[in-house]
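**Student:** I'll drop the sequence and a predicted model, then ask my questions.
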Amino acid sequence: MTVINKMNVEEQAIQAKKAAKTLSLLKTEEKNAALLTLADVLDTEYESILTANKADLEKGSNKGYDAAYIDRLTLTKERVEEFAQGLRDVAKLEDPTGIVDSDWTLDNQLNVQKVTVPLGVIGMIYEARPNVTVDATGLALKSGNAIVLKGGSSAITSNKQIVEVMHRGLEKTKIPKEAVQFIDSTDREATQQLFTMKQHIDVLIPRGGGSLIQAVVNNATVPVLETGVGNCHIYIDAEADVEKALAILVNAKTDRPAVCNAVETAIIHKDWLETNKDALIQAFNENNINVHGDEAAVQVFPGAVLAREDDWANEYLSRDIAVKTVNHLDNAIDHIDTYGTKHSEAIITENVQTAETFMKLVDAAALYHNASTRFTDGGALGFGAEIGISTQKLHARGPMGLPALTTIKYMMNGNGQIR
């Protein structure tokens, strides 16, 4: 374990804040050039990153991490190349800063402009995935922000090497390497310190499991852009098309079961289930989907286990699914209100009025009618990239792309006006 030096952590935040000033003055072309340079250096120095990653994998294997966790932790040449391509893709996106959102002149001829500007310094607290180190850095720099990275202990060696490689790249650009800080301590005190450095950090973004996110939300004095776990639901209405329902449900459960926009609970109208149970049983069997159901569902699905209370709130991140049977749309909405995490919710129905009611009454960042929840993703929705998915309502909600990493300033130009 690295011994934490409180002054070192604070000094890193101070350096990031100074670097943010330099970043705010750079032209779009200079930021893009820096991102392309970072991409090239990652491609060139991938072997050193893979060597560092092996150390994390060995440690993870010794600690008994499960296969899904090891997969998220594992880096290959191809995955590093994907990191690099992600930076190139971000470089192609529109610069979200310096945009005049509105412009007007008062009766006294004082001109007022509402302009987008960087947040300043972003504190990124995350777990497991080394790709977040690169993705978050690219988005922060493109939007003119400095970033302080605090990754989890499981990927500490990989993340440290990735940042060292990116620092060497930044030395060739107009962006100071101090704009990207990595806290290499595995001590929780370092994370706790980030929670309270409001004078240096402008916003915290936690990305990981529910316990990490709640620890940040409950303890931070720095403003938090809350990302959320995804206990996502799909409601199959009595008037749902069978082919659509089966395709959407299977896709949302099995495409990538361990991601936050995968469906965890199927809420099914009893009339639809009675008519189409054979087709649904076959779909579940063919895709190795395991059912945790209420009493009615257990009677329908062979091998289903009776759901416990925690099954309705569980983010399985596997091929397990909870199945709730209901008699009415209102019952489905009540269930989502009780157990949902305000991430992504879907309805499958051919009744437009029913769909509109669902979309208006369900409180979530992303709502779908006759489509899979797997589209709650910055890339899939055309944002180009995302730093996380916000389940809160202030500032940003849903997949957070570059615009979510900006705020606004009112800039007034006058000619001696006084009040």
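**Tutor:** Thanks, I have it.
**Student:** can we go C-alpha only for contacts and neighbour counts from here?
**Tutor:** Fine.
**Student:** tell me which element Glu164 is part of?
**Tutor:** Assessed by DSSP states H and E, Glu164 sits inside helix 156-170.
**Student:** same for that helix, what does it pack against?
**Tutor:** In this structure, helix 156-170 makes packing contacts with helix 28-44, helix 46-62, helix 131-142, strand 180-182, judged by 3 or more Cα pairs under 8 Å, 6 or more residues apart in numbering; DSSP states H and E.
**Student:** let's have the ones you listed in a markdown table, adding distance to Phe375 and mean neighbour count.
**Tutor:** Converted to a markdown table, those look like this (distance: least, Cα to Cα, whole Å; neighbours: other Cα atoms under 10 Å):
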| stretch | distance to Phe375 | mean neighbour count |
| --- | --- | --- |
| helix 28-44 | 26 | 20 |
| helix 46-62 | 30 | 17 |
| helix 131-142 | 19 | 24 |
| strand 180-182 | 30 | 25 |
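**Student:** want to compare, so here's the second one:
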Amino acid sequence: MATIEAQSVTDVARRARAAGRRLAAVDTATKDAALRAIADALVARAPEILEANARDLEAGQAAGLPSALMDRLALDERRLAGIASAVEDVIALRDPVGETIEGYRLPNGLDVQRQRIPLGVVAVVYEARPNVTIDAAALAIKSGNAIVLRGSSSALRSNAVLAEVAATAAESAGLPADSIGFVGGGGREELAELATQDRYIDLIVPRGGEGLKAALKGVATVPVIFAAAGIGHVYVDASADLDQAVEIVRNAKVDRPSACNAAETLLVHRAIAAEALPRIAAALGRDGVELRADEASRPLVEGQGAVVVDARPEDWDTEHLALILGVRIVDDVHAAIDHIETHGSGHSDAIVARDHLAIRAFERGVGSAAVYVNASTRFTDGGEFGMGAEIGISTQKLHARGPIGLRELTTYRYLVHGDGHVR
């Protein structure tokens, strides 16, 4: 049986490197069997997992964790079943390892193939989301990578049990020992030690707020793909279908406000504001949303049932992760784009419009990882995108953008076949 015991960060990383070399050669059937064993174990050991999570929740409540973090931390039978189902979804996905991206023959007769291979060892650093423990482990296994998991101290008990469940199940199904490693959620010194294990770790994916991002930027020698904050926007154009606009804005803000793909700012074209904003404010007011309105929009959203306060300059740059929405009137789609590119995080932004010229301007002008036309930002998710699960949402422009799934956890090599060729 695998155990998650106290080990130094270097020991965990070194063992993961050894496991990763063997895991890269494991066939798809064995990897899928390991994932199936993990899904089954999550169900079989649910009482143990939920008991550990209850202890984390008690500690979080005593420490005064914000409601958004408490929501991210909480597990119940439904959420645990959803985590197991996501593992089953990963099983159903095509294994990217060994996939030929392209192939060609050179004039000299050499056959060249560009082929997907695992990165090797991936470390994931995350805050108060126990589901990431399993999502990340499942994606790493399927893509042939060993993984080192480092959750936050607020979810230490939950993460430790989940990592042990996954490691034990995977090893029992034939995966190399130490394919799933766990670091215990210590302080900044531990994070810095993990971020400098470039001898053993090939990539770090941090999934958390700007504080985590800043802490890693200062010390990391391992390559990093930042799964950054989500300051998302919905822009309602003058040409918008207002019925659609009301539902899209409401879903983007209310469905799960603690998620990184929730909207934080509503932008409305000046020509339609007097008609659109009272309707939107009334719908949001029924869900208890606080509106932080600019000077022009405040008279239009007051008296509709929502709490309304004056927007502060910092509100446009804040990921509230709560039932709080900034509201601003803009002159046109280009002003909306300017606002998004100035204040957004490059995560998920949407336009509600019928005018194809406005839509085209938005599509070309907004450089976010996910851009939506007449749809809610809440779809930016590995499961929703058909990836089974995700490790995080990348807002960077190199290597991977948007949900980080199987293919984003691979690199490629050139495989060259000859017949006695020399140069």
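**Tutor:** Cool, the structure landed. In this text, all values refer to a predicted model and were calculated from it rather than measured experimentally.
**Student:** tell me the buried residues in the helix holding Glu164 of structure 1?
**Tutor:** For helix 156-170 of structure 1, the neighbour count (16 or more other Cα atoms under 10 Å) marks 156-167, 169-170 as buried.
**Student:** just so I know, which of the helices and strands packed on helix 156-170 of structure 1 lies nearest Lys393 of structure 1?
**Tutor:** Closest to Lys393 of structure 1 of these is helix 131-142 (Cα to Cα; 21.2 Å).
**Student:** quick one: average offset of the helix or strand that comes right after the closest one versus structure 2, please.
**Tutor:** Once the chain leaves helix 131-142 of structure 1, the next helix or strand it forms, by DSSP H and E, is strand 146-150. On superposition with structure 2, the mean distance recorded for strand 146-150 of structure 1 (mean Cα distance after the TM-score superposition for structure 1) is 0.5 Å.
**Student:** how about strand 146-150 of structure 1, which residues of structure 2 does it hit?
**Tutor:** Under TM-score structural alignment, strand 146-150 of structure 1 corresponds to residues 146-150 of structure 2.
**Student:** under the alignment, what does Leu317 of structure 1 map to in structure 2?
**Tutor:** Per TM-score structural alignment, Leu317 of structure 1 is aligned with Leu321.
**Student:** give me the three-state assignment for that match.
**Tutor:** Classification of Leu321 of structure 2 by DSSP: H, G, I helix; E, B strand; the rest coil places it in coil.
**Student:** for it, give its distance to Arg298 of structure 2.
**Tutor:** Per Cα to Cα, to the nearest Å, Leu321 of structure 2 is found 22 Å from Arg298 of structure 2.
**Student:** now do Val90 of structure 2
**Tutor:** Applying Cα to Cα, the value for Val90 of structure 2 to Arg298 of structure 2 is 46 Å.
**Student:** how about Ala163 of structure 2?
**Tutor:** Taking Cα to Cα, one finds Ala163 of structure 2 at 48 Å from Arg298 of structure 2.
**Student:** likewise for Val97 of structure 2?
**Tutor:** Here Val97 of structure 2 is placed at a distance of 54 Å from Arg298 of structure 2 (Cα to Cα).
**Student:** now Ala54 of structure 2
**Tutor:** For Ala54 of structure 2, the distance to Arg298 of structure 2 - Cα to Cα - is 42 Å.
**Student:** next one: Arg15 of structure 2
**Tutor:** Distance, Arg15 of structure 2 to Arg298 of structure 2, using Cα to Cα: 58 Å.
**Student:** could you check which of Leu321 and Arg298 of structure 2 is surrounded by more residues?
**Tutor:** For Leu321 of structure 2 versus Arg298, the count of surrounding residues by other Cα atoms under 10 Å is larger for Leu321: 24 against 20.
**Student:** any idea which helix or strand carries the nearest residue to the more buried one once chain neighbours are set aside?
**Tutor:** Excluding its sequence neighbours, the residue lying closest to Leu321 of structure 2 (Cα to Cα, 6 or more residues apart in numbering) is Ser258, at 4.2 Å. Using DSSP H and E, Ser258 of structure 2 falls within no helix or strand.
**Student:** show me what contacts Ser258 of structure 2?
**Tutor:** Applying Cα atoms under 8 Å, 6 or more residues apart in numbering, we find Ser258 of structure 2 in contact with Ala68, Leu69, Asp71, Arg72, His320, Leu321, Ala322.
**Student:** for the second one, helix, strand, or coil?
**Tutor:** For Leu69 of structure 2, the secondary-structure state derived from three-state DSSP is helix.
**Student:** just to be sure, Gly326 of structure 2 is in a helix?
**Tutor:** No: counting by three-state DSSP, Gly326 of structure 2 is not part of a helix but strand.
**Student:** and it, what does it touch?
**Tutor:** Glu264, Thr265, Leu266, Leu291, Arg292, Ala293, Ala311, Asp315, Trp316.
**Student:** how far away is it from Ala146 of structure 2?
**Tutor:** The gap separating Gly326 of structure 2 from Ala146 of structure 2 is 41 Å, by Cα to Cα.
**Student:** ok, now which ones touch the alignment partner in structure 2 of Asp71 of structure 1?
**Tutor:** Residue pairing (TM-score structural alignment): Asp71 of structure 1 is matched to Asp71 of structure 2. Contacts were defined as Cα under 8 Å, 6+ apart; by that measure Asp71 of structure 2 touches Ser258.
**Student:** please redo it, this time with the cut-off set to 10 Å
**Tutor:** Going by Cα atoms under 10 Å, 6 or more residues apart in numbering, Asp71 of structure 2 touches Leu57, Leu65, Ala128, Arg129, Arg256, Pro257, Ser258, Ala259.
**Student:** correct me if wrong: Leu73 of structure 2 contacts Pro130.
**Tutor:** Yes: counting by Cα atoms under 10 Å, Leu73 of structure 2 touches Pro130, with 6.4 Å between them.
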